[in-house]
Structures are given as C-alpha cells and as structure tokens.
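In: can't give you the sequence, but here's the structure:
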C-alpha cells in the first residue's frame, strides 16, 4: 500500500481505559466519509505473556497484525477520506508505521484510566474479582501501562489530554487535520 494515497489514516493510541474506542467511534461520525478499524476486534498472534514481553523490551513487531493490515488494505482502495484506527501501538509496528498519517496519543492519568477500565469491565463482577484484578494490576499490569507512557506516547505526533470530555478530545483531533 502507498501511504500517501487517499485516505488519510489516523491512529488513536493510549492506555487501556483512555477512551480510544469511544473517541474512534465519535471521530468517525464527525469526519466526512470515514470508517474505523478497532484493535480489539482482532485475535492477533503475539506474545503469550505480555508482562514478560514488556520486561524483554516490548518488540512490537512480534505481533502478527496481518488480519488488521488486510482489512486496512481493503479500506484503502475505497473512496474514503479518512480511516481511523483504534490502535494502541502508534508508529511502533514497522508494517503499520508507514501507513499511518497521524498518530494521536490520548494522555490519560493512570488512575483515571484504571477507574474507567474497572467501570467498563467489572460492572457485573464480584468484589473478589475486582480485588483480584487490582492486585494483578499492582503486581504486573501497571508495567504495561508504564510501557505505553514511555514508548508509545513519545512516538506519537500529538498528545491530547485524556481527562477532557470525549467531544473536546474529538474536536482537538479534528483541529489537527486542518
């Protein structure tokens, strides 16, 4: 695929709970002639143990993104103005980096992102399940969040305050496109 051919590809990156999916959905509604692809819609071959992967240097190219790349290629031949990717890696995966025109990092404080993730993922869970996840976050999971802040954030074109309202975030992204 040729990066400079239409459509303009925007990657929305951020830690889990930063609002990537919601922002992507609203952005696609606001932008003319746009479609979206969502990272979580795919079952990628990648590292079996994410924490070990982080501890070993987080080689993003170990992820086989072929299904996403195939779908992205199919969208690129359509007459679209924009493709918005809910894609946490920004430019860190070599096969994706040449295709992205703008990488936006939703910079959300870790406590806010964690609270959002808990509200989203644990509404119908027991207190025991919630406490177990909190313990896992403290012992291991936080390393993945820190990896994103240390690696993906500085590798993005734009950082946007993730504590703003979703509509303000979407407006900020749209301002980057003019």
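Out: Yep, that arrived. Every value quoted in this text rests on a predicted model; they were computed, and no experiment measured them.
In: C-alpha only now, for contacts and for neighbours.
Out: Will do.
In: would you say residue 35 is within a strand?
Out: Yes. Counting by DSSP: H, G, I helix; E, B strand; the rest coil, residue 35 is found in a strand.
In: how about the nearest residue to it, chain neighbours excluded?
Out: Spatially, and ignoring its direct neighbours in sequence, residue 35 is nearest to residue 83 (5.1 Å; CA to CA, 6 or more residues apart in numbering).
In: what residues does stretch 149-159 touch?
Out: Stretch 149-159 is contacted by residues 13-15, 88-92, 102-107 when judged by CA atoms under 8 Å, 6 or more residues apart in numbering.
In: related to what we said a few turns ago, what about the residue nearest to residue 35, which SS state?
Out: strand.
In: May I see the contacts of stretch 149-159 organised as JSON lines, with distance to residue 123 added?
Out: Conversion of the contacts of stretch 149-159 to JSON lines gives the following (distance: CA to CA, whole Å):
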{"residue": "13", "distance to residue 123": "24"}
{"residue": "14", "distance to residue 123": "22"}
{"residue": "15", "distance to residue 123": "20"}
{"residue": "88", "distance to residue 123": "24"}
{"residue": "89", "distance to residue 123": "27"}
{"residue": "90", "distance to residue 123": "30"}
{"residue": "91", "distance to residue 123": "33"}
{"residue": "92", "distance to residue 123": "33"}
{"residue": "102", "distance to residue 123": "34"}
{"residue": "103", "distance to residue 123": "31"}
{"residue": "104", "distance to residue 123": "29"}
{"residue": "105", "distance to residue 123": "27"}
{"residue": "106", "distance to residue 123": "24"}
{"residue": "107", "distance to residue 123": "24"}
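In: Comparison target below:
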C-alpha cells in the first residue's frame, strides 16, 4: 500500500481548521487526524505580539512530538491520509518535509473573531468581551495578520473561508482526489 499523504490545513484561530478536519475525516476512508492544539511544545510562544515584532520565527516551537506522531501514522499501512490541524503550513523546518500538501482556509478576521467569541466566551460578561476585543486590537491582531502575510502565501492552495463548511470540504476533497 502507498504511504499516507499528509495534508496540513492552516488558517487563523477560529478560521475553521478543526471543524474542516473533522468533516474531512468523514469523507476520506482510512484518514487520521493530528491537532496542533492537542500538544504542549517546548518553545511555545506566550506573547504573540512580541513574537511577531521579533521576526515571527516559526522554528521556536520544538515540534518533535508532532513529528513523531506523523511518522508513526505514516508507517501504519492502514492510514491513507494524515490530516493535520496545523497553523504553520511549510514554515516550521521540522514539519515542512513531512507535508505533501498545505491548504490555507482564508477566513476574514471579523468572522474568525466572531466565531472565537461565540466558541470561547459563551459565558463571559459584556465587560470581559470588551476587554478581550481591546486586547485583540492592541496586541493579538498582529499575529492574525502575520498568518495572512506569511502562511497564506506559503500554502499550496487557498480556500475561501466565507463559504459553507460543505463547500470548503468539497473543495479540499477535490484537490486531494485530483492533485495528490
């Protein structure tokens, strides 16, 4: 059997990566997924604002645990597709050689922010939400823009994040079946 194809799905926080990956698993027989947010990495960045100002070095994350899991799945003859819920596309040198295709979901920042507030702040007070919006505008937006300026152009394909989930998934399925 052919070795598994590794498909990285990238995008901004709350841009639809995890939801898309979960739907793709239903579409592809013998697919497994790995989710960046399930790991704790050495070198993980706490202050994204400063990280971007300092040059946005994607190699500060020591992604050996993720690499180990990708390689393990690639050795499993039953796995045909490895779906990475992974924000960096080809920008981390350790993971880059393992990726066969990087797809960026280009979700407008206002939609991603609305999703994040709905997902993460459902029990928050109005004051807490206003405070989060202030932090976003002063410090966090720069990291979202970094993704758009660096990860999007370093991806093989860009999918419009304004579309319905079914359309996004169908476009990715079409890419995988016709291009890989």
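Out: Structure's in. What do you need? Not measured: the values here are computed from a predicted model.
In: ok so, going back, isn't the residue nearest to residue 35 of the first structure right up against residue 8?
Out: Yes. Between residue 83 of the first structure and residue 8 there is a contact at 6.2 Å, judged by CA atoms under 8 Å.
In: of these two, who's got more company?
Out: Per other CA atoms under 10 Å, whichever of residue 83 of the first structure and residue 8 has more neighbours is residue 83, with 26 against 19.
In: Tell me how many other residues surround residue 10 of the second structure.
Out: Neighbour tally, residue 10 of the second structure, other CA under 10 Å: 27.
In: oh, I was asking about residue 19 of the second structure
Out: 13.
In: how about it, what's its match in the first structure?
Out: Aligning on TM-score structural alignment places residue 19 of the second structure opposite residue 22 in the first structure.
In: Give the closest residue to its match in space, chain neighbours not counted.
Out: residue 166 (7.6 Å).
In: could you list every residue that touches that neighbour?
Out: With contact taken as CA under 8 Å, 6+ apart, residue 166 of the first structure is in contact with 19, 22-23.
In: so how far is residue 28 of the first structure from it?
Out: Noted for residue 166 of the first structure: a distance of 13 Å to residue 28 of the first structure, by CA to CA, to the nearest Å.
In: secondary structure class for the residue positioned nearest the centre of the first structure?
Out: In the first structure, the residue lying closest to the centroid (CA atoms, centre = their mean) is residue 88, at 2.8 Å. Here residue 88 of the first structure is recorded as coil under three-state DSSP.
In: OK, contacts around the residue in the second structure that it lines up against?
Out: Applying TM-score structural alignment, one finds that residue 88 of the first structure aligns to residue 87 in the second structure. Contacts for residue 87 of the second structure (CA under 8 Å, 6+ apart) come out as 9-12, 36, 151.
In: List just the nearest of these to residue 52 of the second structure.
Out: residue 151 (13.0 Å; CA to CA).
In: Give the burial count for that closest one, as a bare number.
Out: 21.
In: Residue 171 of the first structure now?
Out: When neighbours are defined as other CA under 10 Å, residue 171 of the first structure has 13 of them.
In: Next up, the contacts around it.
Out: For residue 171 of the first structure, the contact set (CA under 8 Å, 6+ apart) is empty.
In: Could you measure from the match of residue 88 of the first structure over to residue 26 of the second structure?
Out: 21 Å.
In: now swap in residue 74 of the second structure and tell me
Out: From residue 74 of the second structure to residue 26 of the second structure the distance is 19 Å (CA to CA).
In: host element of the match of residue 19 of the second structure?
Out: helix 20-30 (DSSP states H and E).
In: Show me what that helix is in contact with.
Out: Residues outside helix 20-30 of the first structure that contact it (CA under 8 Å, 6+ apart): 12-14, 34-36, 38, 83-87, 106, 166-167, 169-170.
In: All the strands of the first structure, residue numbers only.
Out: 8-13, 34-38, 82-86, 102-107, 158-161 (DSSP state E).
In: what's the angle from the third one to strand 8-13?
Out: On the basis of axes from the mean of the first three to the mean of the last three CA atoms, to 10 degrees, strand 82-86 of the first structure is oriented at 20 degrees to strand 8-13.
In: how close does strand 82-86 of the first structure sit to the second structure?
Out: Aligned to the second structure and superposed, strand 82-86 of the first structure gives a mean residue distance of 0.2 Å (mean CA distance after the TM-score superposition for the first structure).
In: what does the shortest one give?
Out: After superposition onto the second structure, the mean distance of strand 158-161 of the first structure to its aligned counterpart is 0.3 Å, using mean CA distance after the TM-score superposition for the first structure.
In: Residue 75 of the second structure against residue 3, yeah?
Out: Yes. Assessed by CA under 8 Å, residue 75 of the second structure is found in contact with residue 3 at 7.3 Å.
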